[in-house]
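Q: this one's structure only:
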């Protein structure tokens, strides 16, 4: 041993001596430096840019070799695959947005080589009924591929270069291209990132169901920048109790009780002795004081209150404008919110460097851009490059070498009612950062939606003030109110975009990020999500003007030209803020006393639907070299523009058509029946239609989305031909357009498809209007007519009350003239309310007049049907025109779910929850305090980032399926098979035991699944299968995890009673082959079996086997489907005479659940299974539906 050590020591000394006389040459191409020793050589590498370039080039060549090997491997797998196993059919793949990983296996992009599979046998023969037999071939085994992101690049510390190089060398050194992952995705970073959040992403982080966000590996860093519990309380017992109190639901529930016990009472650091003299109000005040202390909470600022002043014109040349103060703006500084966001626990998921995501087809080698997140969008990359090249550093720090990073600001605002009844309301402004993935921002409890401000409304006293300062208030009241509301909105934004924000916008602001590195953050405004009325305010344009689009200058007369060439040309001219004309118009109004809608003002602004209000965004964010155009930030809004816009309008008119086609209401009753019989799907994908769909009572956007997805079977054959065919095609394209517009991942091909589909949809809906709608005399719906009568009567009542007020006061009636239309009702009511004396209606009218009034109302209500007005399908809508902007918006900012107003609607839930905790007095201030409390306690909690769903924590998402091993429902197999219902055996159980034995034998012998048609199995072989105790164990649920088309992990729960349909891969080939087969799950079982006999591979081992008992469906012969025919696939049950109409299935073959909707127009039949009572049908059903449609 000593001799060996001595030998090593001598060798090391010799090496040192050798290196002392050698000159070490730098490996950088073109560098002639030679080091005298290893230390000098190492130090030279740190500053040698030529060496870095050489290393980057070598790394690039290694990645190219790895990509080539991956491609070679994929092609090799393709050769092993039987011809036709991969169905390249764009018609199905493009529109099936809810399909699993095989959806993108079949799509032209992104694609993935499917697993090797045995050669499929010949196509199945047809039964006498024309449906395919399943004697010889059944589903291929499904390869469940877990989601994965492209490999992250090596971290590049943001050190400044020691030397300057030509631009071309900087590009070569700085750019990074990742290797292809298993899905053929790769990233192209224009600049090598210094921080890669995806390096910490797990499979659980890519799950959609029940997930909040998982424990962060950098959690130890949080204590450096945040307070540790029990701050600011005295002990952990109080901390845990107050954390429970300031989180969760406001109502008592079993879940809240469990949370109290597990998170508080059973915590090891909780003791009741710490709660002596406890007072919740005092502890909340302690927390509020800590938040307001700059030293203890340097990043999170409490909400402040501010009064906004607006100028009210006098209407007279000689009288200057008056200032009116609007109190009650609760706000936080934008820069304060950004600083707090970058110190939030979620900040370790922020993408600080943009990149382009690409997909490469393993078959064709074609590369396509993939669009999804804001930080992979063209807008983010362009702004990032602009900041790197042109954004200056502040004068007081001219030598700043910190990394420049963008904070991608995304605003959202919308008014909401806080209660179902009453007048309480709120108008919050939310701020999100596009640096964070949309999947985190879409979680309501993640804390990614920051509350920025709560907008106040014009108080009731404003009308009293304006009536005294404006000379023409009586005749211009409506215009003055509208103008002052616009002025208030932009005065608020002018205040929020303060000097600190403008300084940060120009020079950036230094923030130490969670990785301990200081960076210069440049806030940039990307999107503002709002509904149309709010877009009108933000774009400083008039509502329903001559040019009603907030993004372009399309005339109102061309709004129905969606998809035409002229429509595309009009969109090229963007709306811009016309500062010069607006300033001149304001001079006319405020200094010369002109009317807001006077002739001189209208000559300047009316043609382009402009208004005399200074746009705060254009005035604050514009520079001499780069003017800011507010119209670009007003992104599309699928929720209001399509689901509650175009589709709601179309659906409502379809109801009118059915009334016109059948005045007795038979078609309406049939439509309501069909929607009620439509099965639900998923956790909340398709909900139950509990009420009559035709009445549209209290329907939200998600309900209209469900109506659309289930509309084709519901409306089929309700109208005669050719109107029915025209309607079916329109409904198919409408649902297809909605699916593409709402897709969470897009490629160049799918965006081009969306553009083509938008053109076709525009043609179809105009054709439907001109040919079908014109054939029917459609009138108002009963609800529309009744509502119109109520509005008209309400206006008459207000005018009558105004007449009474005139008699009592002796003054002129100023309100009656103003209330001439239903639109003026609200304003008139609020104006007259203080003036009407608090007397009953009996004192205002005689008994005779009261009787006359009652009789008139009753007569109006009885005659509403005869007075219904004609209603035509109106396509001159901004919301229809807006559909043409979706493809461009996806290319610019990513997919629509990233900036949907649905995110703001979800955030409203928190405000409504917190409102219930207030005493209803000055509620918004109390809500603001509670928002801050929740933010602090969430960030400082030792459990911050834990998975919220216990079920998800116990059930890993990386396994394919989960079946409970419970034995609560044992079934004796012989008793089950011989059970008689009303004296008859169930035909569905015919051959149950031998089929089960064949299935178990095939699995235990590791045979490829062939539908259990093992013709070489004898009765002796079957008797070698021993089911322990002859007992099967039945369970209720099967959970199937699958990878979605957007590389996320999701799950479906299969239940034989409710969600019973599944889909599996099909081995069928041919140009018209359907890529999937479908089955109804009748039972979910597990059992313990032992295989004995000469063929047994494990004669003494017990095997726990899980299996499904299914009833197969086949594709309807002769039915042409897929998108080129604009028809859904149609299926039907295999007749009971087919020996393999019923069978067993390995759960690992299941891809996911499927939503099959009965073809109501085809009716029902008992021929497929002639039995009154069978386990294959619900106990309340005597027949089967002849056909089913596969929902889109």
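A: That came through, no problem. The structure presented is a predicted model; accordingly, all values stated were derived computationally and were not measured. Numbering: from 1, shown residues only.

Q: only C-alpha atoms for contact and neighbour calcs from this point on.
A: Fine.

Q: What lies in contact with whatever helix or strand residue 582 lives in?
A: Residue 582 is part of helix 579-586, with elements assigned from DSSP states H and E. Contacts to helix 579-586, defined as CA atoms under 8 Å, 6 or more residues apart in numbering, come from residues 600, 601, 604, 605, 611, 612, 613, 614.

Q: ok, the residues you listed vs residue 935, which is closest?
A: Proximity of those to residue 935 (CA to CA) peaks at residue 614, which lies at 34.9 Å.

Q: if we can go back for a sec, which helix or strand lies directly C-terminal to the helix holding residue 582?
A: Downstream of helix 579-586, the next assigned helix or strand under DSSP H and E is helix 599-605.

Q: Return the distance of that following helix from the chain's centre.
A: Computed by CA atoms, centre = their mean, to the nearest Å, the chain-centroid distance of helix 599-605 equals 43 Å.

Q: quick one: buried residues of it?
A: 601, 602, 604, 605 (16 or more other CA atoms under 10 Å).

Q: mind listing the strands for the stretch 1-150 of the chain?
A: Ranges of strands in the stretch 1-150 of the chain, per DSSP state E, counting those that start in this stretch, are 24-25, 34-35.

Q: Pasting the second one now:
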């Protein structure tokens, strides 16, 4: 820059080589390309480039640092050996110059600058991590006044509106309380720099030897000492040395199958390393190293939960029809051993002290947006505090709300306000005020098969934290899931225990179903123990990974599961009179989807009231005390009005007194309810219609799908027979929906073709809106309107099109029905070809039924029609409200939990496949997490170029200005960027009904900051 500053303002015509040299220094290669294209003369180029050079110098150098000599040269007003520091971040922004418009061609055609040459300008609020923040502006002069004596303790936080400045993209945030820090996505230099050799995305699993420079040619300053690399007491702890650590990291990462890629990883990551030494593996024993890891985890390790997994025994009361007892406690107990689970408090502590916690956000905020050509990137950090986002289409238009994640949804934001307004407990009153934050707990659970053959299965419960960005949570490599429990099945000796308790009486089918419901709630009662309840009410004081001590309150927000598991969690009957776990809409009204009356019925939400709990206790008393059956008329008369079951909900028993309604956390599931639900049913019935025509329509449909080109990894190539739907996952059904309109066109008569195409277009539109990753008020209104249209077109399709075709079972459905009949015959059940038969019919013998099943003709197929009386169709009307409450659907999709199943299946392959495989899976998961965190610790310890700022929090300093209109600014060692806050905001437009309150206390006295 100094050399450029010494250049004269006006120069004679340079050679093309000199011009190229100057252009490379100034970064104007793109302008030169356009000049060549437009055919400008070299003289014009020289004049314009000289002007550009001067404009560039004026922009980066202060005016008082330049002197112009008589000959036109510009010199710096500094000493010869002195470099003047330039505070670029605090310079006033210059108005952007007008875009260069190339002259028209000879024929008058307008020339346009190619979009690929447009530079992406980073946001001015971007903080370069390795550079110190700019000093705060000096406070305005103020008349002397009597100093205010310091308070004994910081005052309570004021809930108002604290607005940040608007950036180039029109984005700004509105906080309800002063945040202790603001986490941005630009925490690494790779995010704010660009170059041909730079990575396009941040690596998810950094290797410590690579980030520390220990790849091929390590330097003496970068290589750990021999004392650190070797010895059990050194840096590698239970791994003894660096070679064994790399070997075990290779073992617990990647694929379990031996492949070419895994051999390459073994060579490059273990053997072909400068520290590899054959003496490191002399006398090596895998069992001994694993035992060292387990002992290391059992001790007070900084990388693992302090107590780890627990093995408990659960007891469930058993009932028998006709057997009475004095009370429920006198009933015989069914013992369920070997229930593997973790303490939820330990899982929360582990998450907050993990490396991912360095990305937490602590204060909720609303975000507004003015649209621009370049949309800002979504944050990838962990949010400790929720916020709300808004979109402002123009200066005069009202601000529009934007929803992207759980931490800017209504549920998180409102819970944060509720937590701030609550009265302090005695424990909090006797301690210094510290920042209060929420650990947003998002639960997933689903049963999965662990092997292709056999009946080995696992029913895990996963814990995610909604403070973390959904893009991080969705990646299995981010290790954002915390395994907290493995739900067991009923013991194999159930009937033996039951007969011993009730004089050789076996348990009925209804009794076994009741015990399954009791088992689910018993597992959650074990998780919601006394330690967790104390943390729920009083919080957990944790020194987080960023060095700040906070009081963390765990709160449940969502529980993602498929419908059979939702029924267990909501303690309602399966597809009964009121099948929905969140509202009391009756099954007979489900086809009225999208109507005004349907919206009114949905407004009757399920509530965990005292009257409902009284009915549950009355029903249980009739079962355990009076000897009634779980499905007896006496019990149904009490609970049938809302299809409840006589089971005490664990969340109701523990959290009802704190105002928690467990029905609200059961969120919709787009994967099972639409892609594998409504859409699959509609597509299946369309194939039935094509089969009923009797021509080659099905073959044409399959041929058109095969001819559909793929689109990267988004739309994959369809198989040979798409209409058969053989072993088709949910993503392929999604691809079918996106491509079916041109495929099925004109395969039906014109009067039906129009209705079918309209239906498919509306379904595609609804699916696209429901899967948006960023929602605004406009898109949510469009989703609600398309829900109304979807219900209307489905009813029209069922009324107009379906009666015209005699649709029956598909070949695959017919084969599946024959297999069910054969399996029932093996079990001694008497069944017919289309329906169950009575015991009297079964006496005719199984041989006749086998002959009938084997000789069944196509005319014996069951008549099929499109069924609209399903919960999955009813659930589509709840998506708009769920997005408002908990964020977009990819936040709580069961697809996230399905991806985590890969880890437990991988761990199962490392077990001995014995009866205790659950314990072994838990141990392998703990070891894998330990190795990952151990590697992250090594990466921080040996990294010679850390681009992030120090993590240790230091007390902040405050300027002398305490005016309510002055923006607070902290010292350079504070965790908050003071220049972004303004109280009140003078640049950001306000959202309606939001009042901006001035800062009534200094940041040092604020409860968010350490004092």
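A: Great, that's in hand. All values reported here derive from a predicted model rather than from experimental measurement.

Q: Quantify their similarity with the TM-score.
A: Once the chains are laid over each other, their TM-score by TM-score structural alignment, normalised by the length of structure 2 reads 0.71; 774 aligned residues with a CA RMSD of 3.8 Å.

Q: before we move on, back to that, select, out of the strands of the stretch 1-150 of structure 1, the one closest to residue 560 of structure 1.
A: Among the strands of the stretch 1-150 of structure 1, strand 24-25 comes nearest to residue 560 of structure 1, with 72.1 Å by CA to CA.

Q: Where in structure 2 does the closest one fall?
A: Under the alignment (TM-score structural alignment), strand 24-25 of structure 1 falls on nothing in structure 2.

Q: Does that strand pack against any helices or strands, and if so which?
A: Judged by 3 or more CA pairs under 8 Å, 6 or more residues apart in numbering; DSSP states H and E, the packing partners of strand 24-25 of structure 1 are strand 34-35, helix 38-47.

Q: out of those, deepest packed?
A: Greatest average neighbour count among those goes to strand 34-35 (a mean of 16), per mean count of other CA atoms under 10 Å.

Q: re earlier: may I see the buried residues of helix 599-605 of structure 1 arranged in JSON lines, with distance to residue 243 of structure 1 as well?
A: Listed next are the buried residues of helix 599-605 of structure 1 as JSON lines, based on distance: CA to CA, whole Å:
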{"residue": "601", "distance to residue 243 of structure 1": "57"}
{"residue": "602", "distance to residue 243 of structure 1": "57"}
{"residue": "604", "distance to residue 243 of structure 1": "57"}
{"residue": "605", "distance to residue 243 of structure 1": "54"}
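
Q: any idea which of those is closest to residue 349 of structure 1?
A: Residue 349 of structure 1 has its nearest neighbour among the buried residues of helix 599-605 of structure 1 in residue 605, at 45.9 Å by CA to CA.

Q: what sits against the residue lying closest to the closest one once chain neighbours are set aside?
A: For residue 605 of structure 1, ignoring the flanking residues on the chain, the nearest one in space by CA to CA, 6 or more residues apart in numbering is residue 611 at 6.3 Å. By CA under 8 Å, 6+ apart, the contact list for residue 611 of structure 1 reads 540, 541, 542, 582, 605.

Q: Residue 883 of structure 1: what's it in contact with?
A: Shown in contact with residue 883 of structure 1 (CA under 8 Å, 6+ apart): 562, 641, 642, 758.

Q: Which one of the strands of the stretch 1-150 of structure 1 lies nearest to residue 392 of structure 1?
A: Using CA to CA, the nearest of those to residue 392 of structure 1 is strand 34-35, at 39.2 Å.

Q: Which other helices and strands does that closest one contact?
A: Right, strand 34-35 of structure 1 is packed against strand 24-25 by 3+ CA pairs under 8 Å, 6+ apart.

Q: Relative to residue 240 of structure 2, how far out is the most centrally placed residue in structure 2?
A: Against the mean C-alpha coordinate of structure 2, by CA atoms, centre = their mean, the closest residue is residue 470 at 2.9 Å. Going from residue 470 of structure 2 to residue 240 of structure 2 by CA to CA, to the nearest Å gives 37 Å.

Q: now swap in residue 710 of structure 2 and tell me
A: Distance from residue 710 of structure 2 to residue 240 of structure 2, by CA to CA: 50 Å.

Q: Please identify which of those two sits among more neighbours.
A: Neighbour count, other CA atoms under 10 Å: between residue 710 of structure 2 and residue 240, residue 240 has more, with 21 against 13.

Q: For residue 859 of structure 1, give me its contacts.
A: Taking CA under 8 Å, 6+ apart, we find residue 859 of structure 1 in contact with no residue.

Q: Tell me the buried residues in the helix ranked longest in structure 1?
A: Identified as the longest helix of structure 1 according to DSSP state H is helix 49-80. For helix 49-80 of structure 1, the neighbour count (16+ other CA under 10 Å) marks 49-56, 60, 63-64, 67, 70-71, 74, 78 as buried.

Q: helices or strands next to that helix in the packing?
A: Packing contacts for helix 49-80 of structure 1, counted by 3+ CA pairs under 8 Å, 6+ apart, involve helix 167-174.

Q: residue in structure 2 matching residue 554 of structure 1?
A: In structure 2, the residue paired with residue 554 of structure 1 according to TM-score structural alignment is residue 585.

Q: helix, strand or coil for its match?
A: coil (DSSP: H, G, I helix; E, B strand; the rest coil).

Q: who are the neighbours in contact with it?
A: 578, 579, 601, 602, 604.

Q: What subset of those residues is buried?
A: Applying 16+ other CA under 10 Å to those flags 578, 579, 602 as buried.

Q: what's the closest of those to residue 589 of structure 2?
A: The shortest gap between residue 589 of structure 2 and any of those belongs to residue 578, at 9.9 Å (CA to CA).

Q: related to what we said a few turns ago, quick one: which of the contacts of helix 579-586 of structure 1 is nearest residue 783 of structure 1?
A: Nearest to residue 783 of structure 1 among these, counting by CA to CA, is residue 611 at 35.6 Å.

Q: so how far is residue 543 of structure 1 from the closest one?
A: Residue 611 of structure 1 is 10 Å from residue 543 of structure 1, by CA to CA.

Q: what does residue 337 of structure 2 align to in structure 1?
A: Per TM-score structural alignment, residue 337 of structure 2 is aligned with residue 327.
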